[in-house]
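K.L.:
Here is my input; please provide its structure:
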Amino acid sequence: MIEIVETGPLNTIQDLGRPGYRHVGVTGCGAMDPLALQIGNILACNPAEAAGIEVQTFPFRLRFAFRAVFAVTGADCRAKLDGLELPPWSVAEAEPGQVLELRPPLKEARAYVSLAGGVDVAPVMGSRSTSLRGSFGGLEGRVLAAGDRIATGTAAPLLPKGGFSVVPPAVGLKDVFPVAEGGALVIRALPAGEHDLFGADAERFWNQPWKISARSDRTGYRLTGDPIHPTETVEMRSHGVVPGVIQVPPAGEPIVQMSDANTAGGYPKIGGVIEADLWRLGQAPIGSMLRFTPATHGEAKALEKALATYLYDIRQTARLVAAALAAMA
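P.N.:
Sure, this is the predicted structure:
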């Protein structure tokens, strides 16, 4: 059991999402940075589908009612346990009454708290993710509030004293993720169905920087920049969309669909962010500058393989630590 002591708007319970219901208008939801949540679950010895807490407004504090093992991943929010600094991307143990504090991150947007045994809320359509627009899932379909008491599983894996941390993906995968260009985050995308309708403006889409607007949220990132338009007006029927799809409304400033993506839309699609880069986009704060660069299907598959290898290495590290502790017990 944990108690939320201090929180802000938009902090929610999320897992890896709610697949299989888009055809009936139910968005998938799930963590904006699924890689961080997966790593947190590995460190906390949880199954992959376990839910954690996504924190995107700070400061955030929670109190542990019982002894608990927890991991903090994602944005480096200078986490403290009863005032003692914790390393980023780490797992640690809390005693009853201790308070975990997450402070505003210096660079990225979202941190994840994974608790051994997972967050114990009722699944809805196979997922514990919060749908704020649908008001279901998570904790009563809403954001977390001070005073909320949330049940957790009973797992309590063995840890070395002080816990341990892992190499962050930005470091461990630096060879396969492009560095910022002139302060702009480089995001890879595939040209989409209506790409060629934009003529010369399609080139401007790839060549100019875009800024994440303050009108962005978990549903989509609205981008500001020099508007782009199709060469002719095209009347399109509404069609299915998924996270990563980049649509261009009549005003000419793109919208990137994110974790709470609409299930359908009729705006022309100029591109689609590759899945391996969605976690990086999910960590981009409001006001960040982006540049899109064309990718191929082969490159996307190679990146997925690199991510899978990185996660496998972290699982092996966690297993080796657990085996060593069990042998010493």
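K.L.:
CA atoms for contacts and neighbours, from now on please.
P.N.:
Fine.
K.L.:
Could you pull out the strands in the stretch 101-250 of the chain for me?
P.N.:
When secondary structure is read from DSSP state E, counting those that start in this stretch, the stretch 101-250 of the chain shows strands at 111-115, 149-150, 164-165, 185-191, 210-212, 220-224, 239-240, 245-247.
K.L.:
Could you dump those into TSV with distance to residue 263 added?
P.N.:
Putting the strands of the stretch 101-250 of the chain into TSV (distance: least, CA to CA, whole Å) gives the following:
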stretch	distance to residue 263
strand 111-115	26
strand 149-150	30
strand 164-165	37
strand 185-191	20
strand 210-212	22
strand 220-224	12
strand 239-240	6
strand 245-247	11
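K.L.:
Select, out of those, the one closest to residue 173.
P.N.:
Checking those against residue 173 by CA to CA gives strand 185-191 as the closest, at 14.5 Å.
K.L.:
Just list what that closest one packs against, helices and strands only.
P.N.:
Identification of packing neighbours for strand 185-191 by 3 or more CA pairs under 8 Å, 6 or more residues apart in numbering; DSSP states H and E yields strand 269-273, helix 275-282, strand 289-294.
K.L.:
and whichever helix in the chain runs longest with helix 275-282, angle?
P.N.:
The helix of greatest length in the chain, counted in residues with DSSP state H as the criterion, is given as helix 297-328. For helix 297-328 and helix 275-282, the angle between their directions (axes from the mean of the first three to the mean of the last three CA atoms, to 10 degrees) works out to 80 degrees.
K.L.:
quick one: helix 297-328 to chain centroid distance?
P.N.:
Going by CA atoms, centre = their mean, to the nearest Å, the spacing between the C-alpha centre of helix 297-328 and its chain's C-alpha centre is 19 Å.
K.L.:
another one to check against the first:
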Amino acid sequence: MIEILSTGAVNSVQDLGRTGYLDAGVGRSGTMDAPALEIANLMVGNEARAAGIEVALFPFRLRFEVDTVFALAGADCPAKLDGRQVPGWWAMNAKAGEVLTLGLPRSGARAVIAFQGGIDVPLVLGSRATDLKSVFGGFEGRGLNRGDRLALAGTSRRVLRMEGGYGADVSELRGRPVENDEAIILRVLPSAEYTAFTGEAISTFHQTDWLITNDANRMGYRLSGPELSLTRKLELFSHGIMPGTVQVPPNGQPIIQLAEANTCGGYPKIANVIEADLWKLAQAPAGARLRFEITDRDTAVAALRQERAFMADLAASVSLMRGWM
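P.N.:
Got it, this is the predicted structure:
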């Protein structure tokens, strides 16, 4: 069991998402930074889909009520376990009564915490993810509040032999951190209405540094920049959209659909962010700048294969480093 001591309303229980129900109007939900949660789960010996906590509002504090192992991944935020520093991408033992504190990120926007066994909340449509928009799943279908107590799955508790814990090197997967004055590069594929935009609009879309406005949440990010124009007025029926879809409403300012995206919509779609780059959006705060780089299907598939190969190598490595007692 863990107890939440301080939090924000958007911090929630998440796993890798709810799949197979888009045709019924049920979105994916799940953590915004799926690779980070998968890595954290690997480090504590969980299956990849185990539920953890996604933290987007800081400071965040929790108390462990049992001895367990946890892992911190995602945003680079100052973290302490009862006053001891906890590095990023790190797994370590926690004892009953100890308090984990996460401060405001130095870079990135969302941290994830995995716990040995995973958060024990009911499966809803095959997932433990919280759908904050539709208010179901996760812990009572809502964000976490102070005083909430969350059970951990499993009864047997093992501890790491290395008292100080151990970390994972994710530089191969994530590259170097983006500097404050840099735009975040997102690879995109042309979407259904790409050719319905003017040549000038398409050039502008790829050459502009787009600003993430304050109207940004788990449903999507509204961007600010030059107006993107169509070659002609379009009247579209609502049709399927998913995380990564970039729509352009009548005001010409793009919207990127994210984890709790609507399952259908009628705005023209200019592009789709490739799946392997969605984590970059999870770690992009309001005020960050984005740049869209056109790519092709083969590159998008290769990027996913690279991610899966990294996870397989990491799983083999951490099984050797972990060393249970």
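K.L.:
overall similarity of the pair, as a TM-score.
P.N.:
Once superposed, chain against chain, the TM-score is 0.96 (TM-score structural alignment, normalised by the length of structure 2); 322 aligned residues with a CA RMSD of 1.6 Å.
K.L.:
re earlier: which one of the strands of the stretch 101-250 of structure 1 lies nearest to residue 57 of structure 1?
P.N.:
Residue 57 of structure 1 lies closest to strand 111-115 among the strands of the stretch 101-250 of structure 1, at 9.3 Å (CA to CA).
K.L.:
could you pull out the helices for structure 2?
P.N.:
For structure 2, the helices identified by DSSP H occupy 34-43, 171-174, 199-207, 278-282, 297-322, in order along the chain.
K.L.:
Point out the most buried one among those helices.
P.N.:
Ranked by mean neighbour count, the helices of structure 2 are led by helix 34-43 with a mean of 27 (mean count of other CA atoms under 10 Å).
K.L.:
which residues are in contact with it?
P.N.:
Contacts of helix 34-43 of structure 2 from elsewhere in the structure, counted by CA atoms under 8 Å, 6 or more residues apart in numbering, are 15-16, 31, 47-50, 52, 71-74, 89-91, 112-116, 279, 311, 314-315, 318, 322.
K.L.:
residue contacts, the closest residue to residue 88 of structure 1 other than its chain neighbours?
P.N.:
Nearest non-adjacent residue to residue 88 of structure 1, counting by CA to CA, 6 or more residues apart in numbering: residue 76, 5.6 Å away. By CA under 8 Å, 6+ apart, the contact set of residue 76 of structure 1 is 88-89, 105-108, 111.
K.L.:
For the residues you listed, which ones persist in structure 2?
P.N.:
Using both residues aligned by TM-score structural alignment, their matches' CA atoms under 8 Å as the contact test, the members of the contacts of residue 76 of structure 1 still in contact in structure 2 are 88, 105-108, 111.
K.L.:
List only buried entries from these.
P.N.:
With burial judged by 16 or more other CA atoms under 10 Å, the buried subset of these is 88, 105, 108, 111.
K.L.:
For the residues you listed, give me CSV that also has distance to residue 132 of structure 1.
P.N.:
Putting those into CSV (distance: CA to CA, whole Å) gives the following:
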residue, distance to residue 132 of structure 1
88, 28
105, 24
108, 22
111, 19
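K.L.:
Just flag the most distant two among these.
P.N.:
Greatest spacing in these, by CA to CA: 88 and 108 (12.4 Å).
K.L.:
and the nearest residue to residue 11 of structure 1 once chain neighbours are set aside, how many neighbours?
P.N.:
Nearest-residue entry for residue 11 of structure 1: residue 55, 4.8 Å, with adjacent residues in sequence omitted and distances by CA to CA, 6+ apart. Here the neighbour count serves as a burial measure; for residue 55 of structure 1 (other CA atoms under 10 Å) it reads 27.
K.L.:
I'd like the helices of structure 2 as TSV, with distance to residue 256 of structure 2 appended.
P.N.:
Conversion of those to TSV gives the following (distance: least, CA to CA, whole Å):
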stretch	distance to residue 256 of structure 2
helix 34-43	17
helix 171-174	21
helix 199-207	13
helix 278-282	9
helix 297-322	18
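K.L.:
hmm, back to that, determine the set of other helices and strands touching the longest helix of structure 1.
P.N.:
The criterion is 3+ CA pairs under 8 Å, 6+ apart, and the helices and strands that helix 297-328 of structure 1 contacts are helix 34-43, helix 275-282.
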